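Peer 1: Sequence isn't available, so here's the structure alone:
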């Protein structure tokens, strides 16, 4: 990653692995604004942030279905929690379906956070994990958890029919649940996960699909849809602008 554009990521303990994908920090210490493209990754992010010109604030960023050009201001500092979908239904009372390709501001003291939490990333991770653990209910819907376990384990490669049969849940009901709760169909969400998984293959220089894409043309079409460019251009990643892709590049 570009000099002084700092990124750290921490995985949660096993007890939270079904609900939290990661905790991460991003700091633009380059001294200048940077143009980046945020790629869809199937996560919902709770982000604490401040910049050289903007005061401390907290946002909840919903699922993204399109590449999002963003100006990362100089001195931007972010600490965030990336949630898997099961957590969003349990932790946030209102459905996130209205946050598709969108984000909303939360109170600056949400979950007891404040701007000092940006100064110690390890402490932020511990504080966030403790809060999430306290808020999660003792019992959850086993059928939903099993559904998401399969979705994430196979990285979006199973069909809706296969998932439906595995969890004994009607596919129409599953799609109704996904659309109502998250703002998109299960198939659309799986497409995002497959795209994201393909980034690891592209980072190794493989421009041909290794996942469950129909053919090379379909692979290129999906990469273009979610990144705005063809695989070859994504691999080049000029100026390190595709932010999630950058974290996958070999050292």
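Peer 2: Nice, thanks for sending it over. What you are looking at is a predicted structure, and each value in this text was computed from that prediction instead of being measured.

Peer 1: switch to C-alpha atoms for all contacts and neighbour counts from now on
Peer 2: Fine.

Peer 1: ok, which stretches of the stretch 151-251 of the chain are helices?
Peer 2: 160-167, 171-182, 186-203, 216-227, 231-236, 243-246 (DSSP state H, counting those that start in this stretch).

Peer 1: Quick one: closest of these to residue 31.
Peer 2: When these are ranked by distance to residue 31, counting by C-alpha to C-alpha, first place goes to helix 243-246 at 17.6 Å.

Peer 1: residues of that closest one that come out buried?
Peer 2: By neighbour count, and taking 16 or more other C-alpha atoms under 10 Å as the criterion, the buried residues in helix 243-246 are 243-246.

Peer 1: another structure for you, compare them:
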């Protein structure tokens, strides 16, 4: 088994946690995915052939998965801000589920299994270009998402921390569970 991550640079870091690569050998592997507050775009290859392109939602409970032998994965682990600005959808539509995408999504079907660095570089460049064309992002929203991810790594409950911050309940949609399908307190405790 091989696993590696490449972290994004610059402003893209607000949308992408990392690009990751996973490879199995000649044995099937059983894994349990633990909720981590991110969602992934995954390209799965079996025996050097692209077999699946999918978008996973935010998992709210552990999920057991079986990974085939001789499988390789190219993936992007996204932060919540990407839901609205890159995918233009609500995460609740894929919460605790998987949405299969066409192989041609973001031209993923052009990559070979030994081109992870090329995949990372080209997708990063395309995302950075797309982000530049977006409507301006409220700096308070960027700060809120940074704050949420920082709190996931602390032991202080976020509801206590939010009381000490300058934003109120109606400032950002993330505070409304109807938008993402999970409230902010539950989200930050999903580890």
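Peer 2: Nice, thanks for sending it over. Predicted model only: the values in this text are computed from it and were never measured.

Peer 1: Need the TM-score from the superposition.
Peer 2: The TM-score (TM-score structural alignment, normalised by the length of structure 2) is 0.87; 187 aligned residues with a C-alpha RMSD of 2.2 Å.

Peer 1: ok so, going back, format the buried residues of helix 243-246 of structure 1 as a markdown table; extra columns: distance to residue 22 of structure 1.
Peer 2: Listed next are those as a markdown table, based on distance: C-alpha to C-alpha, whole Å:
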| residue | distance to residue 22 of structure 1 |
| --- | --- |
| 243 | 16 |
| 244 | 13 |
| 245 | 16 |
| 246 | 16 |
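
Peer 1: Give the single residue among the residues you listed positioned nearest to residue 172 of structure 1.
Peer 2: Nearest to residue 172 of structure 1 among the buried residues of helix 243-246 of structure 1: residue 244, at 32.4 Å, using C-alpha to C-alpha.

Peer 1: which residue lines up with the closest one in structure 2?
Peer 2: Pairing criterion TM-score structural alignment: no partner of residue 244 of structure 1 within structure 2 is identified.

Peer 1: Now do the contacts for residue 244 of structure 1.
Peer 2: 38-39 (C-alpha atoms under 8 Å, 6 or more residues apart in numbering).

Peer 1: In terms of helices and strands, where is the aligned partner of residue 145 of structure 1 in structure 2?
Peer 2: Under the alignment defined by TM-score structural alignment, residue 145 of structure 1 is paired with residue 142 of structure 2. Here residue 142 of structure 2, judged by DSSP states H and E, is contained in helix 139-151.

Peer 1: Out of the helices of the stretch 151-251 of structure 1, which is closest to residue 121 of structure 1?
Peer 2: Proximity to residue 121 of structure 1 (C-alpha to C-alpha) singles out helix 243-246 among those, at 19.2 Å.

Peer 1: what's near enough to touch the residue lying farthest from the centre of structure 1?
Peer 2: In structure 1, counting by C-alpha atoms, centre = their mean, residue 168 sits farthest out from the average C-alpha position, at 27.5 Å. Contacts were defined as C-alpha under 8 Å, 6+ apart; by that measure residue 168 of structure 1 touches no other residue.

Peer 1: ok, now with 10 Å
Peer 2: With C-alpha atoms under 10 Å, 6 or more residues apart in numbering as the criterion, the residues that contact residue 168 of structure 1 are 143, 147, 162.

Peer 1: most neighbours, which of the residues you listed?
Peer 2: When those are compared by neighbour count (other C-alpha atoms under 10 Å), residue 147 ends up highest, at 18 neighbours.

Peer 1: To what extent is the closest residue to it other than its chain neighbours buried, counted in neighbours?
Peer 2: For residue 147 of structure 1, ignoring the flanking residues on the chain, the nearest one in space by C-alpha to C-alpha, 6 or more residues apart in numbering is residue 167 at 6.3 Å. Residue 167 of structure 1 has 16 neighbours, counted by other C-alpha under 10 Å.

Peer 1: again with residue 125 of structure 2
Peer 2: Summarising burial for residue 125 of structure 2: neighbours were counted as other C-alpha under 10 Å, giving 13.

Peer 1: What's the match for it in structure 1?
Peer 2: Under the alignment (TM-score structural alignment), residue 125 of structure 2 pairs with residue 130 in structure 1.

Peer 1: Mind listing what's buried along the helix or strand where that match lies?
Peer 2: In this structure, residue 130 of structure 1 is located in helix 121-135 according to DSSP H and E. Within helix 121-135 of structure 1, the residues scored as buried using 16+ other C-alpha under 10 Å are 121, 124-125, 128-129, 132.
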